[in-house]
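next input, structure requested:
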Amino acid sequence: MLDLNILAIVPAGLLLVWLYSRRQSRSPYASLPLPPGPKPLPIIGNLLQMPTSREAQVYEQWGRDFNSGILHVNLAGTSVVIINSAAIANELLERRSSTYSSRPFSIMCTELMGFNNLVSLVPYGDTWRAMRRLLHREFHPTASLQYRPLVVEATNDFLRRLLDTPDEFCSNIIHMFGRVIMDITYGIKVKPEGDPRIQTAKRAMEAISEALSQGSFYVDAFPILKHIPEWVPGASFKRKAREWHLIADAMYHNPYNTTKENLTSGVTTASFVSKCLEDMPRSETKADNDWQEMLIRETAGTLYAAGTDTTGSTFKTFFLAMLFNPEMQARAQKEIDEVVGHGNLPDYSHQGSLPYVEAIVREALRWRPVTPQGIAHVVTAEDAFEGYRIPAGAVVIPNQWAMLHDENVYPNPSTFDPERFLDSEGRIDPNVKDPAHAAFGFGRRICPGRHLALSSLYITIASVLATFDIKKAVDTDGKPITPPGDYSPCGVVVSALDFKASITPRSAATKAAILALGA
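Purely as a prediction, here's the structure:
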């Protein structure tokens, strides 16, 4: 984050505020108040009040303080609207999606870091629609079924790794989901250990996550700062941006070029990129062909980065939850044994007969959402909601944490409790809101890979429960080690910090089932 001496650009700040006030004075809703929120300071607004860690929880508390499901803060003239209510998110981001489907322009993340064509950040328009069509074609509910064999193959490899190196389960989780997404996106088989492409995807998501947190970098509020030299005190963001740009280049180009070269030589396997390249409409102009290739390359890069880290975060949450709740683990294992048979591995045909396992998947999504503060939307036309003015250009933060921890919907929300999703007969209760309503985003910007993510979570969680016991590790004195359960404190995407656990086969029969999978 910039040092405060950089904020001494008073004339530019005053100009921004003046232009903002002029724009608002012409508003047809000018007489309406903005939603409630913390009192802003002159020029910089609420910039210094924005949280730098546990942002979603702070926004949730602000909602309680102001007794409102919708809030407003001012970041040096830019309106930020925070939505803590699922009902309000549904009204604005779903029903009014034509107005609320764009994305804010982040100078840091796009212009300086080079992630300008990440699908998640592309403004609503022709480029985004073209990218979305590519994704929908390959990842709609029916199309996603084609990837299940790859997910099962990676899951089986993960079980073998748990058997051989149980203490490395955290890194093995990253490897498993990185392996899946590299195979699906590029048809590339990753190295068994330490594949640099998986590390590139992980580092890319960490950089994007940090850069997209509202108020993290003052250059987004004061664009003039992008022109200052890297050596100026307080300009460390320029060095970070330069380093992260190298990661962006590697993310977009390296695996894509590999797949393209393989396709040319005729040795490639089916993948998102190879299918898109083969079906790409050819034009007589180089500019049109280059644009089509850019769409494929940048869309693939988004899959590559997002798919490695996000689903893996929920899977890691599952391990933490089972470690803290051995009785829930035992109940799920009993259900699997009764349906599948002890010593057998579950498959997708068992999913409908394993409601408690399904409840665990849902609770893992709800309890610790991967994107607690969501990914920001932008309002493209001025709007009004319940007597409040929503300015055009306002950044809208859908606080998924607050929605998934609403005690009116999920009683005792801080407790991990799969039973909240079951009825009195032990079946999934349709009256309890599925956390997928918030966990994967909203409206036209909902995650296109959600069907693949959910099916991946089911088979990985069911397979681990069928074969292993997850318990607390012990120290040298034989005392149980209780992990703190901490998560990365800031950023748009969060994950549990690495922790120790004792992971052992449930029995000789389950160990034999894993060994029978082969290499």
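
all contacts plus neighbour counts: C-alpha atoms, from now on.
Will do.

report the contact partners of Leu263.
Ser274 (CA atoms under 8 Å, 6 or more residues apart in numbering).

which SSE is it in?
helix 236-265 (DSSP states H and E).

how long is stretch 105-123 from one end to the other?
Criterion CA to CA, to the nearest Å; first-to-last residue distance in stretch 105-123 is 8 Å.

buried ones in that stretch, by neighbour count?
For stretch 105-123, the neighbour count (16 or more other CA atoms under 10 Å) marks 105-110, 112-123 as buried.

could you give the separation of stretch 152-170 from the chain centroid?
Relative to its chain's centre, stretch 152-170 lies at 23 Å (CA atoms, centre = their mean, to the nearest Å).

before we move on, what about stretch 81-98?
19 Å.

give me the contacts around that stretch.
Outside stretch 81-98, the residues that reach it (CA under 8 Å, 6+ apart) are 35, 59-60, 63, 69-73, 100-101, 390, 394-400, 402-403, 438, 442-444.

only the buried residues of it, if you could.
In stretch 81-98, counting by 16+ other CA under 10 Å, buried: 81-86, 88-90, 92-94, 97-98.

with stretch 34-45 instead?
Leu34, Pro35, Pro36, Gly37, Pro38, Pro40, Ile43, Ile44, Gly45.

and that stretch, end to end?
14 Å.

how far does it sit from the chain's center?
Using CA atoms, centre = their mean, the offset of stretch 34-45 from its chain centre is 29 Å.

isn't Ser495 up against Thr371?
No: if you go by CA atoms under 8 Å, Ser495 and Thr371 don't touch, sitting 9.2 Å apart.

what residues are shared contacts of those two?
Joint contacts of Ser495 and Thr371 (CA under 8 Å, 6+ apart) do not exist.

what is the helix or strand harbouring Ala462 packed up against?
When elements are defined using DSSP H and E, Ala462 is found to belong to helix 450-467. The contact analysis (3 or more CA pairs under 8 Å, 6 or more residues apart in numbering; DSSP states H and E) places helix 450-467 against helix 148-164, helix 286-324, helix 326-339, helix 355-367, helix 508-515.

one more, please, to line up against the first structure:
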Amino acid sequence: MLLDQLLSSHNLGLWHVGASLLALASIALVADYAYMLYMRSKLVSAICISVVLPPGPFPWPVVGNTFSLPDNKPWIWFEELSKEYDAQLITVWIGRNPTIWINDAWAASEIFDKRAGIYSSRPRMLVFAELGAGQDNLLNMYTTTAEQRDRWRVHRKLIHYGVGIQSVRRYREFQNNESRLVAYDLLKAPDDYVKHFERYATSVVSIIAFGRRVESWDDPIITEVIAMMHLAADLNVPGKTFPMLMETFPFLARFPNAIAPWKYGLGKKRNFHFFYALADEAAKKEGHEDSFVNYLFSERSKHSLRDAEISSLTGNLFGAGSDTSSSTLITFILACCAFPEAVKPAWEELNRVVGSHRSPSWEDEDDLPYIKAFVKEVLRWRSVAIIGGQPHAPTQNDYYKGWLIPKGAWVQGNIWAIHHNEREFPDPDRFNPNRYLPGHPDSRPFPGEKGYMTFGWGRRVCTGQALAEQGTWITVARILWAFNIQKKKGPDGKPIEVDIFNYTNGLNMRPQPFECSIMPRSEEIRKTIEREGMQALEELEQYRGETKYRMSTFYSRDDLAMDLYGDGKS
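Down below sits the predicted model:
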């Protein structure tokens, strides 16, 4: 009897404890949700004005809008929300955190460029940053304290030496020769155009970084690095599947990798890194003392650079210049196939200014306004960094047209929406270089002199912008001059259609594989391509070299590449 009473009392006690815990959890959930709703309609009582977050779908407790995100291409959904709410900015809740998406060019310019001083920091990025390179990487660095700003300026100064506006002009000679080789390779194996573009873009960056070129498209530094770049790009696209689901449920990142398959190897610490190994190897070789890695090692003591920082600075060159540049050139080929009417004026201009006995050169740029417009339209039509690169975060509460942008919030520019706004770009999916010809009826006002926002904004603008623009111009001009690019014909003699919307889903998007025909425009041009290609090989001989390292020595494919950028500090 006594035992029964004791057991009954014990069970009753457990029930009370359980009920109390459940009640506390419910109260905490309600309080947390109330805070989310409060943030959604925050009141600034001091001036009696209701200041709210930008409009957006109603969030659920804990998960916010995470499970409303589409499986693919969320930037299109953000654009649709902006139209639905008739708002330049919209709010989408990733778990308990509001993310602000800017879908308008003028708003992006006002916020990111004109207020760059308070939008140069980064928000908390659990997957890409904390489980990746952390604060050793320029891409992720916070600038909320004086110490952080000082470190960020050091990295920015170092990377500007490598690919800043004043630096890239000294690369024109070998960049031009590598571009000549692209035309030569396309002449010999046109079906392998993707591989040729990847080799070209990676080789240019490799010469800058290490003083040696990449000769073959199957060099592991291409195949492995670009594959890992694609994987890394997926880690910055908001989603409802792992690993990005950890942004909604950050406690999942605390589990050890051994029992957390959803982490995909993120957060592993390593003592030695692929890009540091490449840098150290190149710095110890004689010759090419003006390479970027030699500069980094010469500045190492002055700035107290750690191995992980040298690794990330070197890796960032590849991140900014290999996958992105090659993807832009693939988009260029797609545009030529889908919109042949845009190519004919380019041929007319090139025939008049350049002729067939030589290919275009830097000196021709001012005399080729349509080619310049063509390149701008390539960069606008299907921008590679489709959501503007990494998110910004204000260092203080900010307000735009009565909307609150909270301190530390994830704020991102939706390049897709910005470049597809009918106001600035009527019929936006049509490839139309006339948009960039001054005085043309198709031209519309746009903030900034460039007419596009492909490379981001403010103090976080892409560091490789000048190099990418320079290389894209000479290569697009040369390929337009050299080749007739068309849809490929099938066995029945009919053209095989291309899909201008069939793109990858990562942060750095590129067209899915498609077939095309690339043929020299004339026999005379074919001979010029061959002559200039052979000359380019001779002049690039000074950059011949190879490395003993392979990325696969340091990383497995399952590690998902964020350690690619640094030491994987979690």
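
tell me how many other residues surround the corresponding residue of structure 2 for Arg160 of structure 1.
Matched to structure 2 by TM-score structural alignment, Arg160 of structure 1 sits across from Tyr184. Using other CA atoms under 10 Å, Tyr184 of structure 2 has 23 neighbouring residues.

ok, now Tyr348 of structure 1?
Tyr348 of structure 1: 12 neighbours (other CA under 10 Å).

could you do Thr528 of structure 2 as well?
Neighbours of Thr528 of structure 2 (other CA under 10 Å): 18.

quick check: the gap between it and Asn72 of structure 2.
44 Å.

same check on Gly287 of structure 2?
47 Å.

what's the residue closest to the geometric middle of structure 2?
Ala385 (3.9 Å; CA atoms, centre = their mean).

show me what it lines up with in structure 1.
In structure 1, Ala385 of structure 2 lands on Thr371 (TM-score structural alignment).

nearest residue to its match in space, please, no chain neighbours.
Once flanking residues are discounted, Thr371 of structure 1 sits nearest to Val493: 4.7 Å by CA to CA, 6 or more residues apart in numbering.

the one you found in helix, strand or coil?
coil (DSSP: H, G, I helix; E, B strand; the rest coil).

measure whatever residue of structure 2 lines up with it to Pro74 of structure 2 for me?
Alignment note: Val493 of structure 1 maps to Asn508 in structure 2; criterion TM-score structural alignment. Separation of Asn508 of structure 2 from Pro74 of structure 2 (CA to CA): 13 Å.

neighbour count for the two, which is higher?
More crowded of Asn508 of structure 2 and Pro74, by other CA under 10 Å: Asn508, with 25 against 18.

just the helices in the stretch 101-250 of structure 1 please.
126-139, 148-164, 169-186, 196-212, 236-265 (DSSP state H, counting those that start in this stretch).

so which of the ones you listed is nearest Ala466 of structure 1?
Comparison of those against Ala466 of structure 1 by CA to CA identifies helix 148-164 as nearest, at 10.5 Å.

quick one: that closest one to structure 2 mean distance?
Compared with structure 2 after fitting, helix 148-164 of structure 1 has a mean deviation of 0.9 Å; criterion: mean CA distance after the TM-score superposition for structure 1.

so which other helices or strands are in contact with that helix?
helix 169-186, helix 450-467, strand 502-505, helix 508-515.

residues touching Val58 of structure 1, list them.
With CA under 8 Å, 6+ apart, Val58 of structure 1 has these contacts: Pro51.

please, which helix or strand holds the equivalent of it over in structure 2?
Matched across to structure 2, Val58 of structure 1 falls on Trp77, judged by TM-score structural alignment. Take DSSP H and E as the rule and Trp77 of structure 2 turns out to sit in helix 74-84.

that older thread, what's the helix holding Ala462 of structure 1 aligned against in structure 2?
Under TM-score structural alignment, the match for helix 450-467 of structure 1 is residues 465-482.

quick one: buried residues of that stretch?
Applying 16+ other CA under 10 Å to stretch 465-482 of structure 2 flags 465-468, 470-482 as buried.

just stretch 314-332 of structure 1 next, same as before
So for stretch 314-332 of structure 1, counting by 16+ other CA under 10 Å, buried means 314-324, 328-329, 332.

give the aligned range of it in structure 2.
Under TM-score structural alignment, the match for stretch 314-332 of structure 1 is residues 328-346.

now do the contacts for the equivalent of Val119 of structure 1 over in structure 2.
Using TM-score structural alignment, the partner of Val119 of structure 1 in structure 2 is Leu138. Contact analysis of Leu138 of structure 2 by CA under 8 Å, 6+ apart lists Trp152, His155, Arg156, Ser312, Leu313.

how about Trp401 of structure 1?
Ala56, Gln57, Glu60, Arg368, Pro369, Thr371, Pro372, Gln373.

quick check: whatever residue of structure 2 lines up with it vs Glu84 of structure 2, distance?
When structure 2 is aligned by TM-score structural alignment, Trp401 of structure 1 is paired with Trp416. Separation of Trp416 of structure 2 from Glu84 of structure 2 (CA to CA): 16 Å.

again with Ala183 of structure 2
For Ala183 of structure 2, the distance to Glu84 of structure 2 - CA to CA - is 46 Å.

quick one, which of those two is more surrounded?
Ala183 (29 against 11).

what sits against the more buried one?
Taking CA under 8 Å, 6+ apart as the test, what Ala183 of structure 2 contacts is Arg478, Ile479, Ala482, Ile529, Gly533.

that one and Ala468 of structure 2, how far apart?
18 Å.

and if you look at Leu14 of structure 2?
From Leu14 of structure 2 to Ala468 of structure 2 the distance is 66 Å (CA to CA).

swap in Ser291 of structure 2?
Relative to Ala468 of structure 2, and taking CA to CA, Ser291 of structure 2 is found at 18 Å.

with Glu515 of structure 2 instead?
25 Å.

coming back round to it: quick check: the match of Trp401 of structure 1 is in a helix.
Yes: using three-state DSSP, the assignment for Trp416 of structure 2 is a helix.

quick check: Pro391 of structure 2 touching Gln412?
Yes: the pair Pro391 of structure 2 and Gln412 passes the contact test of CA under 8 Å, sitting 4.8 Å apart.

who's more crowded, these two?
Pro391 (26 against 22).

show me the contacts for that one.
With the criterion set at CA under 8 Å, 6+ apart, Pro391 of structure 2 makes contact with Arg122, Pro123, Trp410, Val411, Gln412, Gly413.

these two touch, right, the fifth one and His392?
Yes: contact status for Gln412 of structure 2 versus His392: in contact at 6.2 Å, counting by CA under 8 Å.
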